[in-house]
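> structure for this input, please:
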Amino acid sequence: MSAAAEDEREEQYAFPMPPAGGWTADDLDRIPGLPPHTELIDGGLFFMSPQTDFHMATLRLLEFALVSAAPEDLYVVREMTTKLAKRDRPEPDLMVVPRKARTSREQTWYDPSDIILAVEIISDDSVERDREIKPRKYAGARIPHFWRVEKSNGLPVVYVYELDPATHTYAITGIHHDRLKLAVPFPLDIDLTEI
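The predicted structure is shown next:
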């Protein structure tokens, strides 16, 4: 590759330099040129890789089922962020919030105190963040329900967690293959083989 082509390539992929002290959750709305679905975890920016068909089909199945089953006072949010702390602004694949948490059409994030359920569908590039880091941060923010979704034999497996109010950590309440039938946070029954 020629030096000119190398310089052009570097310019094409140049990202803003972080300020002293690193990025904050509020910076995410102001940083120019960020790719869609950028997350901030511990002050670091994470960019989403192109998603697989499994991820998209699972997201669509869960979103449709949640929208269909949620009581009228709840709203299902897709791919928006939450400000957990000064240096943490992750983007769950799905969230369930009260309808009153929608403040404007320009809204870009939800307060964790409004989130009833956060859902993360594991991608190859997000395994550590979605299995370890985000659940710990969601529990610390007191989000009462969390689902981690993984692929097994081409189908989704849903790991369901509920916040223990005494320890403020998640306890697993079930691992669901083929069918997800729950009473909380509201009754729902999902055929996971329909992806």
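
> CA only for contacts and neighbour counts going forward, please
Noted.

> mind listing what's buried in the host helix or strand of residue 59?
Mapping residue 59 onto the secondary structure by DSSP states H and E places it in helix 53-69. Using 16 or more other C-alpha atoms under 10 Å as the test for burial, helix 53-69 gives 54, 55, 58, 59, 61, 62, 63, 66.

> and what of stretch 175-192?
Buried residues in stretch 175-192 (16+ other C-alpha under 10 Å): 176, 179, 180, 190, 192.

> do stretch 65-85 as well
Along stretch 65-85, the positions that meet the burial threshold by neighbour count (16+ other C-alpha under 10 Å) are 66, 70, 74-85.

> mind checking the end-to-end distance for that stretch?
When the termini of stretch 65-85 are compared using C-alpha to C-alpha, to the nearest Å, they are 30 Å apart.

> now do that stretch: everything it contacts.
Applying C-alpha atoms under 8 Å, 6 or more residues apart in numbering, the external contacts of stretch 65-85 come out as 25, 37, 39, 63, 89-100, 108-112, 137-138, 141, 186-190.

> run the chain-centre distance for it.
The gap between where stretch 65-85 is centred and where its chain is centred comes out at 11 Å by C-alpha atoms, centre = their mean, to the nearest Å.

> structure for this one too, so we can compare:
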Amino acid sequence: MTAEPTTAHSSRWPVPPQDGYTVDDLFTLPDLPPHTELIDGSLVFVSPQRRFHQKTIDLLVNGLRSTAPADVKVEREMTVVLDRRNGPEPDVSVVRASAVTDLEQTHFKAADVLLAVEVVSPDSEARDREAKPHKYASAGIPNFWLVEMTGTDQHPVVRVYELDPVTKAYALTGIHHDRLKTGVPFPVDIDVSAEALKEL
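Alright, predicted model coming up:
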């Protein structure tokens, strides 16, 4: 008896162009996984997320929408075009209402974003803490929040940053553990306690 020949399985990974991908590629390449980002001309695929990540996004989106003025919209997981080689996808964005076109829309321009929020995941710590804030600041996005899990009760801690127009870098303006209260990009008061997260 002879063994059946085995068929080698091969993945067809996209071969990047010599100068890297552009945002045009990000929106036109077929069969990219959901939530693919473009960072410095490289495609970044997102790993499955923890429940903390999704529930924290829900908590922030609900809280922001409850007090958002009519001239802004709160969006989740939408690409923001920073330049031709960078199209990250903040977990939450506050954008000018005038930039929202229709339900077919796939992205926003950096100039229309008032706040970008990243909820840190184990697979994206360096991008969320270092690469993305730097890129958001360079693109002129005036506000940035970094959210991480902390404490034995695993509640969110929110670090709030504002863009310094002189240095073109973010300056930390507050660290919020149980209640997120700030005046920018509009008056915000969100319960971010462990109890609030568990209620979702």
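
> if we can go back for a sec, save the buried residues of helix 53-69 of the first structure as CSV, and put in distance to residue 120 of the first structure too.
As requested, the buried residues of helix 53-69 of the first structure are arranged in CSV below (distance: C-alpha to C-alpha, whole Å):
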residue, distance to residue 120 of the first structure
54, 13
55, 10
58, 11
59, 9
61, 13
62, 11
63, 12
66, 14
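
> ok, these vs residue 8 of the first structure, which is closest?
Comparing these against residue 8 of the first structure with C-alpha to C-alpha picks out residue 55 as the nearest, at 33.2 Å.

> what does the closest one correspond to in the second structure?
Following TM-score structural alignment, the counterpart assigned to residue 55 of the first structure within the second structure is residue 53.

> check residue 148 of the first structure too.
Taking TM-score structural alignment as the alignment basis, one finds that residue 148 of the first structure is matched in the second structure by residue 146.

> looking at this, that match is in a strand?
Yes - Residue 146 of the second structure forms part of a strand when assessed by DSSP: H, G, I helix; E, B strand; the rest coil.

> hang on, it packs against residue 170?
No - using C-alpha atoms under 8 Å as the test, residue 146 of the second structure is too far from residue 170 to be in contact (11.4 Å).

> neighbour count: the two, which is higher?
Neighbours per residue, other C-alpha atoms under 10 Å: of residue 146 of the second structure and residue 170, the larger number sits with residue 170, 22 against 19.

> what residues are up against the more buried one?
Contacts of residue 170 of the second structure were listed using C-alpha under 8 Å, 6+ apart, and they are 133, 134, 137, 143, 144, 161, 162, 163, 164.

> one step back: which one is the match of residue 55 of the first structure nearest to, not counting chain neighbours?
Nearest residue to residue 53 of the second structure, sequence neighbours excluded (C-alpha to C-alpha, 6 or more residues apart in numbering): residue 119, at 6.3 Å.

> and the one you found, what pairs with it in the first structure?
For residue 119 of the second structure, the aligned residue in the first structure is residue 121 (criterion: TM-score structural alignment).

> does that match touch residue 157 like I think?
No - between residue 121 of the first structure and residue 157 there is no contact under C-alpha under 8 Å: 9.7 Å.

> find residues that contact each of the two.
Common contacts of residue 121 of the first structure and residue 157, defined by C-alpha under 8 Å, 6+ apart, comprise 149, 150.

> now do the same for the equivalent of residue 139 of the first structure over in the second structure: helix, strand or coil?
Residue correspondence, TM-score structural alignment: residue 139 of the first structure in this structure matches residue 137 in the second structure. Taken by three-state DSSP, the conformation at residue 137 of the second structure corresponds to helix.

> pretty sure residue 137 of the second structure contacts residue 163?
Yes - contact status for residue 137 of the second structure versus residue 163: in contact at 6.5 Å, counting by C-alpha under 8 Å.

> and the helices in the first structure, which stretches?
Assigned helices in the first structure, in chain order: 3-12, 53-69, 127-128, 134-140 (criterion: DSSP state H).

> same list, those helices, but as a markdown table with distance to residue 47 of the first structure please.
As requested, those are exported to a markdown table (distance: least, C-alpha to C-alpha, whole Å):
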| stretch | distance to residue 47 of the first structure |
| --- | --- |
| helix 3-12 | 16 |
| helix 53-69 | 16 |
| helix 127-128 | 14 |
| helix 134-140 | 15 |
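
> which member of the buried residues of stretch 175-192 of the first structure is positioned nearest residue 104 of the first structure?
Using C-alpha to C-alpha, these come closest to residue 104 of the first structure at residue 190, 30.9 Å.

> the closest one and residue 98 of the first structure, how far apart?
Taking C-alpha to C-alpha, one finds residue 190 of the first structure at 22 Å from residue 98 of the first structure.
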